[in-house]
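Participant: got a predicted structure here, sequence first:
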Amino acid sequence: MNRSMHLGLRAGERLYVNGAVLRVDRKVSIELLNDVSFLLEAHVMQPEETTTPLRQLYFAIQLMLIDKPNSENAGRIVEGLLASLNRTLDNEDIIAGLGTVETQIGNDRLFDALKTIRAMFPVEERVLAGERSFPRAETHAAAPTAAA
């Protein structure tokens, strides 16, 4: 038996359900009674926001989720982006995250893949800003060494 999903929307907020865009004119509570693909407006990335490699990957996975008739085409784009990112990136946190994303996509957990990518955005920003090490790595590097 499927569990229902309760959503609360504010006036003017959009909900993307199986490729359809719904906008509510007042505060409303919605119960989804069956399995549907949906995204809340806050999680939808617009094309002009795809300014980094991870944001491009996010957008392509988002298309797989909200545009089911074209999900096969978007899936091919996702595969290409993942392969390219795995070849070119050397940040261990992002590479590990991409492995998680691939697993989630393989298990048809597209929303989870989007969450994983969103969590990597700050790391990507630091990498693109040229930071080579992060606080966790600096802690180990700055540890005092024992004098002989």
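Facilitator: That came in fine, so what should we check first?
Participant: please make it C-alpha for all contacts and neighbour counts, starting now.
Facilitator: OK.
Participant: where's the most centrally placed residue in the chain relative to residue 25, distance?
Facilitator: Nearest to the centroid of the C-alpha atoms of the chain, with distances taken as Cα atoms, centre = their mean, sits residue 114, at 2.2 Å. Here the criterion is Cα to Cα, to the nearest Å. By it, residue 114 lies 27 Å from residue 25.
Participant: part of a helix, is the residue nearest to the centre of the chain?
Facilitator: Yes: inclusion of residue 114 in a helix is indicated when DSSP: H, G, I helix; E, B strand; the rest coil is applied.
Participant: can you count the residues close to the nearest residue to it once chain neighbours are set aside?
Facilitator: Spatial nearest neighbour of residue 114, chain neighbours left out: residue 58 (6.0 Å); criterion: Cα to Cα, 6 or more residues apart in numbering. Other residues lying near residue 58 total 23 when counted by other Cα atoms under 10 Å.
Participant: ok, structure two:
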Amino acid sequence: MTLRISLRDGERVVINGAIIRSSGRTDLAIESKVTILRGREIMAPAEANTPARALYFHTMMAYLDPERIEEHHRQILGLLGGVSRLSTCETGRAAVASFAERAASADYYRALGDCRTLMRLEHDALAGVAEVAELAA
């Protein structure tokens, strides 16, 4: 099955560890199994500044850097406990359970989707805390 992706001018994509930047609008047809992340799915280490974002980063690295998988697994396991304690709503609990299942079966790309859900929930919770703090001040 062929994977087709379109890249905007200057958009980055990582394919099997190689960073590729498009020059002009580019359409790619990927005809074999590869690890691939588009630019908007790539997180820099400095952006991993909350528990859910750190979980995303280390899951992304487990996907892109299989040579250091044991190190990434240790990081993921350490973070998952903290993120799961913060996930008090049904959506958060479901995302943690789905993430754990996918990460355990090395389906890191789909696990990143669960991380995005957890990052949205975390962002909303932090925004709520900031709003309460503002009102109290």
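Facilitator: Looks like it came in fine. Nothing here was measured: the structure is a model prediction, and the numbers come from that model.
Participant: drop the TM-score for these two in here.
Facilitator: Their TM-score after superposition, calculated using TM-score structural alignment, normalised by the length of structure 2, is reported as 0.83; 128 aligned residues with a Cα RMSD of 1.8 Å.
Participant: what's the counterpart of the residue nearest to the centre of structure 1 in structure 2?
Facilitator: Structural alignment places residue 114 of structure 1 opposite residue 112 in structure 2 (criterion: TM-score structural alignment).
Participant: my guess is its match contacts residue 60. True?
Facilitator: Yes: with contact defined as Cα atoms under 8 Å, residue 112 of structure 2 and residue 60 form a contacting pair (6.9 Å).
Participant: related to what we said a few turns ago, residue contacts, the match of residue 114 of structure 1?
Facilitator: Contact criterion Cα atoms under 8 Å, 6 or more residues apart in numbering gives 56, 59-60, 99 as the residues in contact with residue 112 of structure 2.
Participant: ok, so of those, who is nearest residue 7 of structure 2?
Facilitator: For these, the residue nearest residue 7 of structure 2 by Cα to Cα is residue 60; the value is 20.0 Å.
Participant: quick check, the closest one in a helix?
Facilitator: Yes: the assignment for residue 60 of structure 2 (three-state DSSP) places it in a helix.
Participant: contact partners for the nearest residue to residue 112 of structure 1 once chain neighbours are set aside?
Facilitator: If you skip the residues right next to it in sequence, residue 112 of structure 1 has residue 104 as its closest partner in space, 6.6 Å away by Cα to Cα, 6+ apart. Taking Cα under 8 Å, 6+ apart, we find residue 104 of structure 1 in contact with 110, 112-113.
Participant: just among these, which is most surrounded?
Facilitator: Using other Cα under 10 Å as the neighbour test, the contacts of residue 104 of structure 1 are led by residue 113, with 25 neighbours.
Participant: how far away is that one from residue 3 of structure 1?
Facilitator: Shown here: residue 113 of structure 1 relative to residue 3 of structure 1, a distance of 21 Å by Cα to Cα.
Participant: and the strands in structure 1?
Facilitator: Across structure 1, reading from the start of the chain, the strands by DSSP state E fall at 5-9, 14-17, 20-23, 28-32, 38-40.
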